[in-house]
Each structure stands twice: as structure tokens, then as C-alpha cells.
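[1] After the sequence you'll find the predicted model.
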Amino acid sequence: MVKEESPPASSTPPWEAKKLPSSRGLARKIILWGLALGVLGLIIYGLKPRPIEVELAAVRRGPLTVHVMEEGKTRIRNRYVVAAPVTGAMRRVPLKPGAEVKAGETVLTVIEPGIAPLIDARTQAQADARIAAAEAALSQAGQTLEMTRTAARFAQTNWERVRDKATAASISANDRDNIEREALMREREVRAQEFALQVATYELDQAKAALIQMNMPGSTGQPYEVKAPVSGRILRVDQESAMIIAAGTPILEIGDPTDLEIEAEILSRDAVNIRPGAKVSVEQWGGPDPLPATVRLVEPAAFTKVSALGVEEQRVIVLCDLDPAAAKGTTLGDRYRVEVRVAVWHEDDVLQVPAGGLFREGSAWKTFLLDPATSKARNIPVEAGRTDGRWTQVLNGLQVGDRVLLHPPDSVADGSDVVERQ
């Protein structure tokens, strides 16, 4: 048998044979330490606070106008309400709102005399009896007149005979005067009886008038035409259908739609600063551009109005005249909603800052000013004046060219690093 030979024994321990060369171990350590330092650097960089992105605006000088904004409505300056001049049966009004009318020519409606109330048999019998009585009174007055005339002729003849033929010795002066007085009295009685005959005639006509509607229902008299008092257009028809109408009842309303004014209900604390002649900008009326207007009147009395939140407010009506050249061609009508901006204060050269750059801190106004050297935000107090909602007057605390933060977030504090948002 052949005996296998064993490999020669090594003099190096087994644990030392597994060690890597020293150069490879050093490189591996460098790579590991580099990775660790890189991760640590990334962590430190991620934890480092970054500058806050903000919007900036510059302080400037320029004109500033303070406005009062409020909702308003258009209305026709001169309105004419046409009412029924007499009581009667009005025919249906043929015109509709928007129809054009001419003064003294356009017939708005026709009013006919009203129909007398119906009478029953008892009332008719009484009316017939009154007619018979009136006829009898008329006959009696006629006979009395004839008797009076006969007596008057006799008295006049007697007086003429005495006046022409009697001498002073044949009749006394007293008898002569009595005969003359008798003739005059009889003549006056004739005239009085003639008047009595006319009265009896009128009473008969009045008694017969009560039965005219019953006997001749088609005889209603002369109708009355209601014509337009002014030229313009019909704004509203109050009574359109045919009806029995009383005198003074409104029928329709007429006006000129091109003669418009603006009525705005403004809070009394704002109205005290408005003067006649102030410039007004009419907005949100439906067109692309605002319409110019001018304040004509600030009513001297205020009234109480409850707001949508249930708060009682004192408001004043301010009337504004539209510029005729600008309002020409618009489709504005009566009682259209608009918004008015009334100028209450103006200066041509004012140091001003955007209103979004100011904020309240307690009772003081403050702003964040950008320090151009350190790019840090500085919290400084500002004395603010008037504002138009977009720009605010600066009385103290800022200078022209300073840059302030607009609507700074809550994370911005005094000394925070900021950067302008691109």
C-alpha cells in the first residue's frame, strides 16, 4: 500500500493568514469615514434654518385719494305719477312699461261715467211718485205765474191811468203812492214766480234723472281721456285692468330713463366728510369701465337701517349726478344696482406704503423692514395716516425706497432671514 503524503505544515498562524494587506485596510477606512461625514453634513444642512421667502414692496411718494365705497342704485330724477282725475269706469290701459309717450298727445286710458246703482221695484215706485209730484208742482207754479201776471197787468193799468189822467185835486198823494207801490209789487211777484217755475222745472228734471240709467242704460255721458302730462317712457303700470276707479288713484308712472342719478345710502360717520362736488366713480354697473359722477346733494337727515347682521346703523342718502357724456349709450335703467366710490380726501404728494405691509401689534402700527446689508427682517413701529384700502399714508418711521414685507407669514420674526420670492 502506498501511503499519501500530508502537505507541509505552515509556520504562520491561521488567524494571521486572513488579515488583509495594510494598504487596503486604510483605503476602506477612508471611504467609511467619508461616507459618515457626508451623511452628517447632509443632516446638519437639513437642520439649518433656511431664509423665508416673502414678497417685498418699496415705499414711494405719489398722489393718494381716500374713497368711501358703498352700494347704490340708479333712479330717474323726475318721476310723474298719473292719477285718475275723476271717479268712473276706467278702460283697460293698453300701454306697457317701456312704451314711449308724448305730452298732450298719447292717450293713456279713458274713464267713462260710472253706472248708477240698480234700483228695486220699491225704489222705482218712489222715483215715479217723485216725478208725478214734481210735475204737479210744475203745473201749480205755472198757474200761479199766470195769476200773478194778471194781477200785475191790472195794477200796471191802474197806475198808468192815475198817473196820466188824475189831477192833484182828484186824488190824494197817499193814494197815488199806494197805487204806484201796488204796481211795482205785482211786477216783482211776477219775477219771483218765474223763478219758482224754474225751480219746479229743475226738480222735475232731477226726479227723472234717477230713472235715466234704468230706462236708457246705453246713455252713459261723455267719456274722459287721460293724456300723458309729459314726454318720456312708462316706468310702471299700477292699474292695468278695466275697473271702477276713484279720483286720485294712481294709474301709471312716467319718466325719462336717460335722466338718471345715483342714490347711495352711506354711513353717517363717512357722510360727514362728503361735500357736494366731490368726484365719484360708479363701478360694478355691468360695463367694462367705471362711470364718472359728481356728488350733488348730501341729505341733512339720517335714518336708521338694520344691516344683514342685525346691527342698527345710521345712514345718509347721497345723490350723485352721472356725467351725461359718459352715461350716453349705456343700458342703465331705473333702480339698477351699482357701487360708488366717493372721494373724501386727496393729496398729490404723499409718502405711502402698501396696506398689506402694515399690521397691528396692540394699538400700534408696525411693519417688517428688509435690511439690505444682512437680508434680515426688522420689526419697526410706523405712524400711519389715511388709507384707500390699497395704499396707506406714512407719517413717520419709513423713507422713500425702503422695502417692506407684504403680508408676512407667522414664521417671520424680528431678525429672521428672508429672501424675495421670485
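    Cool, got the structure. Numbers count the residues shown, from 1 in each chain.
[2] Please count neighbours and contacts with C-alpha atoms only from this point.
    OK.
[3] H407 contacts A355, correct?
    No. Contact criterion Cα atoms under 8 Å: H407 and A355 do not qualify, at 9.1 Å.
[4] Name the SS class of W345, please.
    With DSSP: H, G, I helix; E, B strand; the rest coil as the basis, W345 sits in strand.
[5] likewise R269?
    R269 is classified as helix under three-state DSSP.
[6] neighbours of D177, just the number please.
    Counted with other Cα atoms under 10 Å, residues neighbouring D177 total 11.
[7] gap between it and V162?
    Look at D177 and V162: by Cα to Cα, to the nearest Å, they are 10 Å apart.
[8] same check, this time on L370
    Applying Cα to Cα, the value for L370 to V162 is 135 Å.
[9] Between these two, tell me which one has more neighbours.
    L370 (24 against 17).
[10] ok, how many other residues are close to the nearest residue to A364 once chain neighbours are set aside?
    Distance criterion Cα to Cα, 6 or more residues apart in numbering; nearest residue to A364, sequence neighbours excluded, is P381 at 7.1 Å. Residues lying near P381 (other Cα under 10 Å) number 19.
[11] Grab the longest helix from this protein for me.
    helix 121-165 (DSSP state H).
[12] Helix or strand next in line after it, which one?
    Using DSSP states H and E, the helix or strand that follows helix 121-165 in sequence is helix 173-209.
[13] what's downstream of that following helix, the next helix or strand?
    helix 212-215.
[14] So which bits of that following helix are buried?
    Q213 (16 or more other Cα atoms under 10 Å).
[15] Name the residues of the helix or strand that it is followed by that are buried.
    Downstream of helix 212-215, the next assigned helix or strand under DSSP H and E is strand 224-227. By neighbour count on 16+ other Cα under 10 Å, the buried set for strand 224-227 is V226, K227.
[16] how long is stretch 368-378 from one end to the other?
    5 Å.
[17] outside of it, which residues touch it?
    The contact list for stretch 368-378, computed with Cα atoms under 8 Å, 6 or more residues apart in numbering, reads 357, 379-380, 402-405, 408, 412-419.
[18] can you rerun that using 7 Å?
    Contacts to stretch 368-378, defined as Cα atoms under 7 Å, 6 or more residues apart in numbering, come from residues N379, I380, R403, V404, L405, D414, G415, S416, D417, V418.
[19] Which among the residues you listed count as buried?
    By 16+ other Cα under 10 Å, the contacts of stretch 368-378 give N379, R403, V404, L405, S416, D417, V418 as buried.
[20] List the ones among those that fall in strands.
    Residues of the buried ones among the contacts of stretch 368-378 located in strands (DSSP state E): N379, R403, V404, L405, V418.
[21] adding another structure so you can compare the two:
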Amino acid sequence: MFKTIAIVVGLLLVVGGVWYLTQSGGPPVDVVVAAHRPIEEYIDEQGKTRLPRTYVISMPFDARIGEISLEEGDHVAQGQQVARIVQEDVEAEFAEAKAAVERLAASIRETGDKSVEETTRQQAEYFVQSMVNTVEAAKTQMTASRSRYEYASTFLGRVQRLIEKGAKTEDDLDRANLQKVESETEYQTDVLTYQAILSIDAATRLLPSMVGQYIDRKDLSVAVLQQQKAEAEARLRTAQLRLERSTMTSPVDGVILAKDLTSEQQVAGGTKLLEIGQLDQLEVEAEVLSQDATHIKAGDRAEIYGPSLGKKAGEGIAMKVERVYPAGFTKVSSLGVEQQRVLVILRFDSGITVEALEQQGLGVDYRVQTRIYTDEKPQALVIPRSAIFRNVSGSWQAFVAKAGRLERRDLQLGLMNDLEVEVLEGIEPGEHVLISPEASLTVGAAITPVQVGAPEEGA
């Protein structure tokens, strides 16, 4: 009897289970209703803030820099002094160069003054002319002396002949001899004088040439001094330039981003002292996969969000794509995968930069999350991204619950993002689509659809 009861109870349980499965339609599955609603296609990547240009204040030359009192974060105005070389050093260098130029200028004036030399040359020319006259006078004197000497010799011969005839006395002969000797001596003296004057005349004729040569040498000295003065003036210009550059000012209204030196010290030329940036020019750069970058163009809508900003995706700070770099670069991901990426620059919408700086506390090189919207539709047939999968041939498919049974649909997709996807063909509005279907499901299997969420307007 007990055994019969147990068999009857077992049969009842089996029949009841078969009835339950038949009536309930199979195991429950989560489904959503395919509905028309807006969809946006976007690309999410990490990014960081940056400035398109920073201004580096560096040492213009080797010198001793004074103490820099500015600190990172300090605001500076255009033209404001931000650093200064010790002035005593550059001022002393400038004064030395200036004194050298003035000294050479004085030497040029002194050497170039030829008034004394010109007077001397004029006097030499007068002296040469005077010597010409003196030579002529000495020659005339010598000619006259020679004539007197010749006359005295002739007269002596006459006296000697007349003495033989008794017409002249011995006294007349002695006077004639004396006259001859005196005239001969005078003639010889005049000859020597004439020769001496000729020598003096020859030497005198060299005086104007000598003075001219001296003037020419002074001209050469002036040329050398002028060259030295030009070199000194070049050094003076350098010293003047160094003096002007010794005070370094900010080229823009901005903020001190970095400060490399503090105390007074000797620094080599070219050493970086400060870096200044304009935070109102802040922008964001994102490294996007090259296959995604082909869908991005300048002017596309974008946003930045993340925990650092206290903003969620879709509610971030509005931005726009400024430009997409034409060249990509290779980067190894954290998983060791080599990827080809492209740099994309985002700009804040007008007027938002100041708000982002003041309210969100953004600075340079801050990490943010970026979202770039590449396309959107105000109305599209949308299902969850988790509902689609690929078959062995790579085509997109999805499961649809139809009259308590599973159907597999081939899909043609449109816009797609991380959460949703647009269906162009394969699913009709209002149909129930499985969410995250299990691999064990088979076409035609009985299921019990469990709707997740309420259908939206336009379904």
C-alpha cells in the first residue's frame, strides 16, 4: 500500500513539472524592449590638460643671477620683472667698454689733427724755394769770383811783361801777385760755398716729402685706431645688449608654472630659470586609437569628466575638438600591446575656461577622462550593446523573444557606443531583445521573458 502511494506521488510530481514547464514557457531571461530614442556615438579616452605654448625665461649669457622671489602659482603681468642679473657686474662691463670707445675716439682726434704737419710742410716748401734762390746767388757769386781771378791772372801777366820793359816797378808786380792770390782764394771759397749750398739744397728738397710721409703714416695710424674703435664699439653694443637683457620680464600676462633656481648664484647662459603659461589658454590632449581617430574631425563636440572634476559621463565640462594631428605614433599599452595612436586636442567652449579653472581647480598636466562625440541621431531604434554578439563569420546577431521562443536575428547596425547600439535592420520596434544572452541558449528554446525597465516613448 505504501509503495503504491509513493508511485502515485512521484507520477503526480512528474506530471506537475511537465505542466509547469509547458505553462510557464521555459526558464526566465532578461529582455528589453527595442525602442526609438536618441543615440550618440562617442570615443572615450584618458587625457590630460596642457598649454599650447609656454614661455621659458632663461639666462641670456653667463652671469650671476640675483635671488628670484616669485613662486609657482604667482600671477605676473606682461612686462613685469621676473628675474635679474646682478647689476654691478653688467654695469661695470658696460662702463669699461664705453671708456675704451671714448679713449680710442680721443686718440683718433689727436692723431687725425694734421695742422702742425701741414704748417711744417708749407714751411719746408718755402725753405726749398729759398734754397733755390740761394743756390743761384752762390753760383753767381762763384762766377764773379772766377772772373776776378781770371782778371787778376791776366793783369799779373801784363805787369810781368811791363817790368821787363821797365814800364812797371817791383812794387806793381807784388801788388799784382797779391791781387791774384786774393782773387784765387776768394774764387775757391765761393766754389766750396756753392757746393755746400748744393748739398743743403738737395737735403732741403727732401723735407716736404718727409713731412708728407709722416702725414701718410698718421693717416694709417688713424685707420688702425678707427678699426680698433669699431671693435670697441662692437664690444660696447654687446655690453649694452647684456645690460638691457640683464633684467628679464614676462612676455605675457600669466602664471609661474615652474621655478628652477632660487638663491643668488653663477649660472651658465641658456639655463632655464622660470616657465610662464597662460592658463586661460588651457586645452586637453587625448591619445586616441588611430582607427577611432579617422571618425574625429575638428569642431566635433566633446566633454571632460571624471572623479577629479566631480562630473559623470554625459554631464562633464563641454569642449570641442580643436585639431587632430596628421601623424600617429606607436605606444605600448599597460597590457604590453603595441598600439598606433593619434593625438587629438580639445578646447574649452568660450567662457568655460575660467569657470573650469576657478571651480574645478584645473591646472597643467592634470589627468581627466575625455569623451568625443563623433555622430548622433535624435531618433533611432536602440538596444543595449550587451545584447549583440558576433557569429562565427563575424556578423552581428541578437536573440529576440518571440511567442515564448528564442529567435536569432542577423543585424545591420548603425551608431554604437559603450552602452547602446542602433539597429538598422533585423529587429522591429517593440520586440523583446535578450540582454547578455548566455552561450548555452539555442534557437527555438522556450523561455519566459522578464522585462528590464519600462519601454520609452517612441517604442
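    Structure received. Values in this document were obtained by computation on a predicted structure and should not be read as measured data.
[22] From the chain's centroid, how far away is the longest helix of structure 1?
    Its chain's C-alpha centre and that of helix 121-165 of structure 1 lie 70 Å apart, by Cα atoms, centre = their mean, to the nearest Å.
[23] element containing K320 of structure 2?
    Assigned by DSSP H and E, K320 of structure 2 falls in strand 317-332.
[24] Which residue range of structure 1 does that strand align onto?
    The alignment of strand 317-332 of structure 2 onto structure 1 (TM-score structural alignment) spans residues 291-306.
[25] buried set for that stretch?
    L291, P292, A293, T294, V295, R296, L297, V298, A302.
[26] Can you add distance to E189 of structure 1 and give the residues you listed back as JSON lines?
    As requested, these are arranged in JSON lines below (distance: Cα to Cα, whole Å):
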{"residue": "L291", "distance to E189 of structure 1": "83"}
{"residue": "P292", "distance to E189 of structure 1": "82"}
{"residue": "A293", "distance to E189 of structure 1": "79"}
{"residue": "T294", "distance to E189 of structure 1": "78"}
{"residue": "V295", "distance to E189 of structure 1": "76"}
{"residue": "R296", "distance to E189 of structure 1": "73"}
{"residue": "L297", "distance to E189 of structure 1": "71"}
{"residue": "V298", "distance to E189 of structure 1": "73"}
{"residue": "A302", "distance to E189 of structure 1": "72"}
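[27] Please identify which pair of these lies farthest apart.
    L291 and A302 (26.6 Å; Cα to Cα).
[28] What residue in structure 2 is paired with G329 of structure 1?
    Checking TM-score structural alignment: G329 of structure 1 goes with E355.
[29] any idea how far L282 of structure 2 is from that match?
    Distance from E355 of structure 2 to L282 of structure 2, by Cα to Cα: 12 Å.
[30] Of the two, which one has the most company?
    L282 (23 against 13).
[31] which one of the buried residues of stretch 291-306 of structure 1 sits closest to K48 of structure 1?
    For those, the residue nearest K48 of structure 1 by Cα to Cα is L291; the value is 55.3 Å.
[32] Aligned to I65 of structure 2, what sits in structure 1?
    Under TM-score structural alignment, I65 of structure 2 pairs with M90 in structure 1.
[33] Spatially, what comes nearest to its match if we skip its sequence neighbours?
    I111 (4.3 Å).
[34] ok, now which ones touch that neighbour?
    I111 of structure 1 makes contact with G88, A89, M90, R91, P223, Y224, E225, according to Cα under 7 Å, 6+ apart.
[35] ok, the fourth one - how many residues close by?
    Look at R91 of structure 1: counted by other Cα under 10 Å, it has 17 neighbours.
[36] Also the third one?
    Counted with other Cα under 10 Å, the neighbours of M90 of structure 1 add up to 27.
[37] Could you check how far it is from V110 of structure 1?
    6 Å.
[38] By how much does whatever helix or strand L415 of structure 2 lives in deviate from structure 1 on average?
    Taking DSSP H and E as the criterion, L415 of structure 2 maps to strand 412-416. With mean Cα distance after the TM-score superposition for structure 1, strand 412-416 of structure 2 departs from structure 1 by a mean of 2.7 Å once superposed.
[39] Tell me the first helix or strand C-terminal of that strand.
    Strand 412-416 of structure 2 is succeeded, C-terminally, by strand 420-425 (DSSP H and E).
[40] Which part of structure 1 matches that following strand?
    Against structure 1, strand 420-425 of structure 2 falls on residues 391-396 (TM-score structural alignment).
[41] quick one: the matching stretch to structure 2 mean distance?
    Stretch 391-396 of structure 1 versus its aligned partner: 1.9 Å mean (mean Cα distance after the TM-score superposition for structure 1).
[42] So what touches that stretch?
    By Cα under 7 Å, 6+ apart, stretch 391-396 of structure 1 touches V350, L351, Q352, V353, P354, A355, V382, E383, A384, G385, R386, T387.
[43] Next, the buried residues of it.
    So, applying 16+ other Cα under 10 Å, buried residues of stretch 391-396 of structure 1: W391, T392, Q393, V394.
[44] and what of stretch 65-80 of structure 2?
    For stretch 65-80 of structure 2, burial by neighbour count (16+ other Cα under 10 Å) applies to I65, G66, I68, L70, V76.
[45] My understanding was that the third one contacts I85; is that so?
    When you say that, I think you mean I68 of structure 2. No. Counting by Cα atoms under 7 Å, I68 of structure 2 sits too far from I85 to count as a contact (10.1 Å).
[46] before we move on, the earlier item: so the residue nearest to M90 of structure 1 is in which element?
    strand 107-112.
[47] Mind reading off the mean deviation between that strand and structure 2?
    With mean Cα distance after the TM-score superposition for structure 1, strand 107-112 of structure 1 averages 3.7 Å from its match.
[48] and the most centrally placed residue in structure 1, which of the three is it?
    The centroid of structure 1 falls nearest to K73 when counting by Cα atoms, centre = their mean (4.4 Å). Per three-state DSSP, the local secondary structure of K73 of structure 1 is strand.
[49] if we can go back for a sec, go through the buried ones among the contacts of stretch 368-378 of structure 1 and name the one nearest I212 of structure 1.
    Among those, and counting by Cα to Cα, the member closest to I212 of structure 1 is L405, at 93.2 Å.
[50] Quick check: that closest one touching L56?
    Yes. Counting by Cα under 7 Å, L56 is a contact partner of L405 of structure 1 at 4.7 Å.
[51] got the residue ranges for the helices in the stretch 251-400 of structure 2?
    Here the stretch 251-400 of structure 2 has its helices, by DSSP state H, counting those that start in this stretch, at 290-293, 352-360.
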